[in-house]
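Colleague: Provided below for reference: sequence and predicted model.
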Amino acid sequence: MTSLGFLYPGHSAEDDYPRIEQLLGSDVRLTVVHTDIGEDAHRVDALLEMGSAHRLEAGVEELRLAGAEAVVWACTSGSFVYGLQGAHEQVRGLAMAAGLPASSTSFAFAHAAREIGATRVAVGATYPDDVAALFAAFLKEAGTEVVAVRGSGVVTAAEVAGWDYDRVLALARAADRPDADAILLPDTALHTASHLPALEKDLAKPVLTANQVSVWEALRLTDRRVNAPELGTLFTREPIVQA
């Protein structure tokens, strides 16, 4: 049994995790601990506070007691808002507090794009444009070219949690460009776990979503690889061999 731990901000789309656990169809257990988000706002100052060390460290002991072998801060905006260096420091502090390998959803996107060979990506973000631009800047600094960014201007995670498939697809289509190798949907408040095959079929290219890549990243930290076609291309592709 591989036990993976996730620090998840508030309550929005956390039901993606038991769904993903079921779709993995193997001996993998996903434990989600909710962090106190403070103010629910896709605004830089609120996001910096949401991802602060004291909020993350408060959930670490529960994950340790659950037997987690790795921990992922399952929040994209609450990690990339710090920039690449700041996000590294955030993860380093989390790893030290947990005594476990650690990462965040922002790094999960960068690693997952590399895994599927997507050097150019389009971003469909629920966030306001200024916050979406920070994610694009993070990806660029991490070595992934962003050919398009589409923001949606949604301020709260609570609103995003209510989006249905048609709205998720509309966002992805609006963001897509012919030269994009993959489409990234960076919000862990967005329900996507049950939509991945349909999204990839409708868009005819790989789609990476926040909760999907968070789980993949936790598996990567524990050197596990699980083939799960219902979780999209990321969970079916052979790893890209870097030159």
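Modeller: Thanks, I have it.

Colleague: Could you use CA atoms for every contact and neighbour count after this?
Modeller: Noted.

Colleague: And the strands in this structure?
Modeller: Counting by DSSP state E, residue ranges of the strands within the chain are 2-9, 28-35, 71-73, 102-104, 120-124, 145-150, 182-185, 207-209.

Colleague: Against that first model, consider the following:
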Amino acid sequence: MTALGFLYPGHSAEDDYPRIEQLLGSDIRLPLVHTDIGEDAHREDALREMGSPERLAAGVQELRLSGAEAVVWACTSGSFVYGWEGAQEQVRALARTAGMPASSTSFAFAHAVRELGGRQVAVAATYPEDVAELFAAFLKDAGAEVVSVRSSGIITAAEVGTWGVDEVLALARAGDHPEAELVLLPDTALHTASHLQALESAVSKPVLTANQVTVWEALRLTDRRVNAPRLGTLFTKEPIVQV
């Protein structure tokens, strides 16, 4: 049995995690602890406060008691908003506090893009334009070429969490680009776990979504690999050998 721990901000699409646990169909548990988000706003100052060390540290003890072997800060905007170096320091501090390997959804996207051998990516974001551009800058620092950025202008995670499959598919289609090898949907408040195959069919290419890559990143931290086709190409592709 492997337990993978997640710190999830507030309450929006946390039910993706038991759904993913079911789809993994293996001896893997996904314990999740909610963090206090403060103000629910896709705004740089609010996002920095959401991802502060104190807010993350508050949930660590509960994850330890769950037997988690690794922890991922299950928030994209609350990590990339710090920039590449700041996001690295965020996960280093989390690893020190938790006493286990740690990462965040932002780094999960960077690692997943590399895993799939992609370079040119399209971003289909729920965020306001300025926040979406911060994610694009983070990806560029990770070595990706961002060929397009689509912003939906949504301010709160609560609103994002109300979106159903039709809105999610429309976002992916609108955010796709002919030159993109991958389409990225970077909000853990967005329900996507049940829609990954439909998303990839809609754009005819691999799609990476926030909660999907977050779980994949936790598996990566514990050297686990699970073949789960219903979770998209990322969970079926053989690993890329880095040279």
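Modeller: Received it, and whenever you're ready, just let me know what you need. Keep in mind that what you see is a predicted model, and the values were worked out from it rather than measured.

Colleague: Need the TM-score between these chains.
Modeller: For this chain pair, the superposition-based TM-score is 0.99 by TM-score structural alignment, normalised by the length of structure 1; 243 aligned residues with a Cα RMSD of 0.5 Å.

Colleague: re earlier: name the stretch among the strands of structure 1 that sits most buried.
Modeller: Between the strands of structure 1, the one whose residues have the most neighbours on average, counting mean count of other Cα atoms under 10 Å, is strand 71-73 (a mean of 29).

Colleague: which other helices and strands contact it?
Modeller: Helices and strands touching strand 71-73 of structure 1, as assessed by 3 or more Cα pairs under 8 Å, 6 or more residues apart in numbering; DSSP states H and E, comprise strand 2-9, helix 83-98, strand 102-104, helix 210-221.

Colleague: circling back to that earlier point, could you check the strands of structure 1 and tell me which one is nearest Q85 of structure 1?
Modeller: Taking Cα to Cα, strand 102-104 is the member of the strands of structure 1 nearest to Q85 of structure 1, at 12.9 Å.

Colleague: Remind me what the closest one packs against, helices and strands.
Modeller: With contacts defined as 3+ Cα pairs under 8 Å, 6+ apart, strand 102-104 of structure 1 has these neighbours: strand 71-73, helix 83-98, helix 210-221.

Colleague: most neighbours per residue, which of the ones you listed?
Modeller: With neighbours taken as mean count of other Cα under 10 Å, those reach their highest mean count in strand 71-73, at a mean of 29.

Colleague: what's that strand aligned against in structure 2?
Modeller: Against structure 2, the aligned range for strand 71-73 of structure 1 is residues 71-73 (TM-score structural alignment).

Colleague: What mean distance separates the matching stretch from the matching residues in structure 1?
Modeller: Average distance between stretch 71-73 of structure 2 and its aligned residues in structure 1, after superposition and using mean Cα distance after the TM-score superposition for structure 1, equals 0.1 Å.

Colleague: Tell me the gap between that stretch and the middle of its chain.
Modeller: With Cα atoms, centre = their mean, to the nearest Å as the basis, the distance from the averaged C-alpha position of stretch 71-73 of structure 2 to the chain average is 10 Å.

Colleague: out of everything not next to it in sequence, what's closest to Q90 of structure 1?
Modeller: Using Cα to Cα, 6 or more residues apart in numbering and skipping the chain neighbours, the partner closest in space to Q90 of structure 1 is A53 (7.1 Å).

Colleague: Tell me which residue of structure 2 lines up with the one you found.
Modeller: Looks like A53 of structure 1 aligns to P53 there (TM-score structural alignment).

Colleague: Look up how far W73 of structure 2 lies from that match.
Modeller: 11 Å (Cα to Cα, to the nearest Å).

Colleague: got the contact list for the residue most central in space within structure 1?
Modeller: Nearest to the mean C-alpha position of structure 1, counting by Cα atoms, centre = their mean, stands A210 at 2.8 Å. A210 of structure 1 is in contact with A74, C75, T76, T105, F109, L185, P186, D187, T188, L190, counting by Cα atoms under 8 Å, 6 or more residues apart in numbering.

Colleague: follow-up on the earlier one: mind checking how far the residue nearest to Q90 of structure 1 is from V123 of structure 1?
Modeller: Counting by Cα to Cα, the gap from A53 of structure 1 to V123 of structure 1 is 27 Å.

Colleague: do V131 of structure 1 as well
Modeller: In this structure, V131 of structure 1 and V123 of structure 1 are 12 Å apart, going by Cα to Cα.

Colleague: One more: Q90 of structure 1?
Modeller: Looking at Q90 of structure 1 against V123 of structure 1, where the rule is Cα to Cα, the gap reads 23 Å.

Colleague: and if you look at A137 of structure 1?
Modeller: The span separating A137 of structure 1 from V123 of structure 1 equals 11 Å under the rule Cα to Cα.

Colleague: Pretty sure Q212 of structure 1 sits against A193.
Modeller: Yes - taking contacts as Cα atoms under 8 Å, Q212 of structure 1 lies within contact range of A193: 6.6 Å.

Colleague: shared neighbours of the two, which are they?
Modeller: Both Q212 of structure 1 and A193 are contacted by I20, L231, under the criterion Cα under 8 Å, 6+ apart.

Colleague: so who does E230 of structure 1 touch?
Modeller: E230 of structure 1 makes contact with L23, S194, L196, P197, according to Cα under 8 Å, 6+ apart.

Colleague: same deal with Q90 of structure 1?
Modeller: The neighbourhood of Q90 of structure 1, defined by Cα under 8 Å, 6+ apart, consists of G51, S52, A53, S79.

Colleague: got CSV for those, with neighbour count too?
Modeller: CSV is the format used below for these (neighbours: other Cα atoms under 10 Å):
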residue, neighbour count
G51, 26
S52, 16
A53, 16
S79, 28
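
Colleague: And these, which two are furthest apart?
Modeller: The largest separation in these, counting by Cα to Cα, is between A53 and S79 at 11.1 Å.

Colleague: Pretty sure T188 of structure 2 sits against H11.
Modeller: No - contact status for T188 of structure 2 versus H11: not in contact, 10.2 Å apart, counting by Cα under 8 Å.

Colleague: So those two - more neighbours on which side?
Modeller: T188 (27 against 15; other Cα atoms under 10 Å).

Colleague: For the more buried one, give its distance to V160 of structure 2.
Modeller: In this structure, T188 of structure 2 and V160 of structure 2 are 9 Å apart, going by Cα to Cα.

Colleague: same thing with C75 of structure 2?
Modeller: The spacing between C75 of structure 2 and V160 of structure 2, counted by Cα to Cα, is 13 Å.

Colleague: of these two, who's got more company?
Modeller: Remark: of C75 of structure 2 and V160, C75 carries more neighbours, 25 against 22, as counted by other Cα under 10 Å.
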